[in-house]
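Student: Below is the structure, and that's it, no one-letter string:
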């Protein structure tokens, strides 16, 4: 992926997986549009992107759970860069916990930020992606494939996104846009650190012991790094993946037990 004119939107890009994806695409020479809620963090990522090799960068703070925001971000990207070739929908953290303690608002918030924002971004970006014969990567998670009693919001949201992505890929067959799902496993981010800390408190363990206990529980040889996901996104958006379309790529170190 060497064309320096390519513009890429990455949502949820202020930290973690989204930040890593933005910086990887920047290194490949793309122009980078990053969006999330925190403007200061976004500005730092945009500056890093340019230092890394981005052809240009744009940071747009937005609450993507609000209906008009995805369209606003896309419009700003087109105004700055004149086109759009890559859309990576990564935004959206859903609440974990006991099912009976999760409220209607918790469920609605989970769908608003992760599912509905992705749908709205795809709708707003579609004509520009068609014009560029571009690529969409929707980031879900392995909860889509393996239900978990503590993940009764995130699992259904990710399952819905997987279904939506496949349906959109069917439409894209005649329009030249490649559309795929990337499903990360247990990646070292703030959310994983919080899960380890909770496990340590629950089991009266040290953080190091809790981390190892969870690793063994998940059946993996190591936790994933954000670079593992960013590298796969870059591949899926590249010409090397020109025949990869309408599929779900699971990057989880073997944690998913099913097929």
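Tutor: Now that the structure is in, tell me what you want to look at. Treat the numbers as computed from the prediction; the structure is a model and nothing was measured.

Student: rest of the way, CA atoms for contacts and neighbours
Tutor: Noted.

Student: Contact partners for the residue nearest the centre of the chain?
Tutor: With distances taken as Cα atoms, centre = their mean, the residue of the chain nearest its centroid is residue 90 (2.2 Å). Going by Cα atoms under 8 Å, 6 or more residues apart in numbering, residue 90 touches 10, 11, 12, 13, 17, 18, 114, 138, 139, 140.

Student: which ones among those residues are found in strands?
Tutor: Under the assignment DSSP state E, the contacts of residue 90 contribute 10, 11, 138, 139 to strands.

Student: quick one: which of those is nearest to residue 172?
Tutor: Looking at the ones in strands among the contacts of residue 90 and their distance to residue 172, the nearest is residue 138, at 14.4 Å (Cα to Cα).

Student: Number of residues surrounding that closest one?
Tutor: 27 (other Cα atoms under 10 Å).

Student: correct me, but it touches residue 163?
Tutor: No. Residue 138 is beyond contact range of residue 163, at 11.0 Å (criterion: Cα atoms under 8 Å).

Student: In this structure, spot the helix with the most residues.
Tutor: Determined from DSSP state H, the single longest helix within the chain is helix 154-172.

Student: which helices and strands sit right next to that one?
Tutor: When contacts are defined as 3 or more Cα pairs under 8 Å, 6 or more residues apart in numbering; DSSP states H and E, helix 154-172 packs onto strand 178-184.

Student: what sits up against the strand it packs on?
Tutor: 133-142, 162, 165-166, 168-169, 172, 229, 233, 236, 242, 244-252.

Student: Now tabulate the contacts of residue 90 in TSV and tack on distance to residue 152.
Tutor: Formatted as TSV, these follow (distance: Cα to Cα, whole Å):
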residue	distance to residue 152
10	26
11	23
12	21
13	25
17	22
18	23
114	14
138	20
139	18
140	14
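
Student: residue contacts, residue 49?
Tutor: Neighbouring residues of residue 49 by Cα under 8 Å, 6+ apart: 22, 23, 26, 27, 32, 57.

Student: for comparison:
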């Protein structure tokens, strides 16, 4: 299947590694122009160099903090000034800290609100003038927690569910402009974030992290964690013209882990 993304311009937040990089890599392999963003300049430059060397695609890196309105706007303006259009946007940001209800202050809640929900609102708002003129696609990354809340990820559970509702609402509102909006829900994908959460659980349980990972794999019907390449293929598909009749959808990439019907 061809993604039909050659020479199209995609903005990908939090894409210097992990899930975002996996999607960027798949788009680049099919000839897209990928505009990577990350808070960490060193990691961002390394990712851009690696991606260009692997795929030959044009890569435009930009240092961006998803919790900063000005940073999001500066990134968007830089892409438009460089390429004069935006064809796709990946909404992505690092997850808020793990913990239970009694662990968090009002300030923790506000920070998670800014990072997880308002970053999505602001990124989408910034690209809409370009997308309404030319059409385009928007993809958010949330979590399996929007269907089955995860015990230790209260902040993520609450605000990623809000992003999912935003996606469903915008899909209808933006459809007349030929702008598609979808959501991707990772299960246990082998990323730094998931490894960190496994390490936290191992410390709390006083067990080797390998035991935690083995126990987790037993709950996954496919019996293993997913790879960023597998996740990237799903994300690139939803952003691409190959998914031109899909909007308002939430796709789980979880090896069968989520047990809910809907």
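Tutor: Received, thanks. The structure displayed is predicted, hence computed values, not measured ones.

Student: Overlay the chains and give the TM-score.
Tutor: Scored against TM-score structural alignment, normalised by the length of the first structure, the superposed chains reach a TM-score of 0.94; 259 aligned residues with a Cα RMSD of 1.6 Å.

Student: picking up where we left off before, may I see the buried residues of the longest helix of the first structure?
Tutor: The neighbour-count check on helix 154-172 of the first structure (16 or more other Cα atoms under 10 Å) flags 154-159, 161-162, 164-166, 168-169, 172 as buried.

Student: quick one: that helix to the second structure mean distance?
Tutor: Its matched residues in the second structure lie on average 0.6 Å from helix 154-172 of the first structure after superposition (mean Cα distance after the TM-score superposition for the first structure).

Student: Burial check on residue 257 of the first structure, number of neighbours?
Tutor: Using other Cα under 10 Å, residue 257 of the first structure has 9 neighbouring residues.

Student: can you tell me which residue in the second structure aligns to it?
Tutor: Counting by TM-score structural alignment, residue 257 of the first structure corresponds to residue 259 in the second structure.

Student: does that match belong to a helix or a strand, and which?
Tutor: Using DSSP states H and E, residue 259 of the second structure maps to neither a helix nor a strand.

Student: mind checking how far it is from residue 197 of the second structure?
Tutor: 21 Å (Cα to Cα, to the nearest Å).

Student: On the three-state scheme, the closest residue to residue 206 of the first structure other than its chain neighbours is what?
Tutor: Spatial nearest neighbour of residue 206 of the first structure, chain neighbours left out: residue 200 (5.9 Å); criterion: Cα to Cα, 6 or more residues apart in numbering. Applying DSSP: H, G, I helix; E, B strand; the rest coil to residue 200 of the first structure yields a three-state assignment of helix.

Student: Identify the residue of the second structure aligned to residue 200 of the first structure.
Tutor: Per TM-score structural alignment, residue 200 of the first structure is aligned with residue 202.

Student: how many neighbours does that match have?
Tutor: Neighbour count for residue 202 of the second structure, taken as other Cα under 10 Å: 17.

Student: How about the one 4 residues further on?
Tutor: Applying the criterion other Cα under 10 Å, we find 9 residues in the vicinity of residue 206 of the second structure.

Student: Then the one 10 residues further on?
Tutor: By other Cα under 10 Å, 16 other residues sit near residue 216 of the second structure.

Student: ok, now residue 229 of the first structure?
Tutor: 25.

Student: Report the contact partners of it.
Tutor: 17, 21, 184, 251.

Student: Pick the one among the residues you listed closest to residue 41 of the first structure.
Tutor: Ranked by distance to residue 41 of the first structure (Cα to Cα), the contacts of residue 229 of the first structure are led by residue 17 at 13.7 Å.

Student: where's the alignment partner in the second structure of the closest one relative to residue 233 of the second structure, distance?
Tutor: Residue 17 of the first structure maps onto residue 19 in the second structure, with residues paired by TM-score structural alignment. Taking Cα to Cα as the measure, residue 19 of the second structure falls 10 Å from residue 233 of the second structure.

Student: likewise residue 174 of the second structure?
Tutor: To residue 233 of the second structure, residue 174 of the second structure is 25 Å away according to Cα to Cα.

Student: Could you do residue 167 of the second structure as well?
Tutor: Residue 167 of the second structure sits 20 Å away from residue 233 of the second structure, taking Cα to Cα as the criterion.

Student: Would you map the strands across the second structure?
Tutor: Going by DSSP E, the second structure shows strands at 9-12, 33-38, 62-63, 88-91, 136-141, 179-186, 250-253.

Student: Can you state the residues of the first structure onto which the longest one aligns?
Tutor: Aligning strand 179-186 of the second structure against the first structure (TM-score structural alignment) gives residues 177-184.

Student: Please state the offset of that stretch from the chain centre?
Tutor: Here the centre of stretch 177-184 of the first structure is set off from its chain's centre by 10 Å, with Cα atoms, centre = their mean, to the nearest Å.
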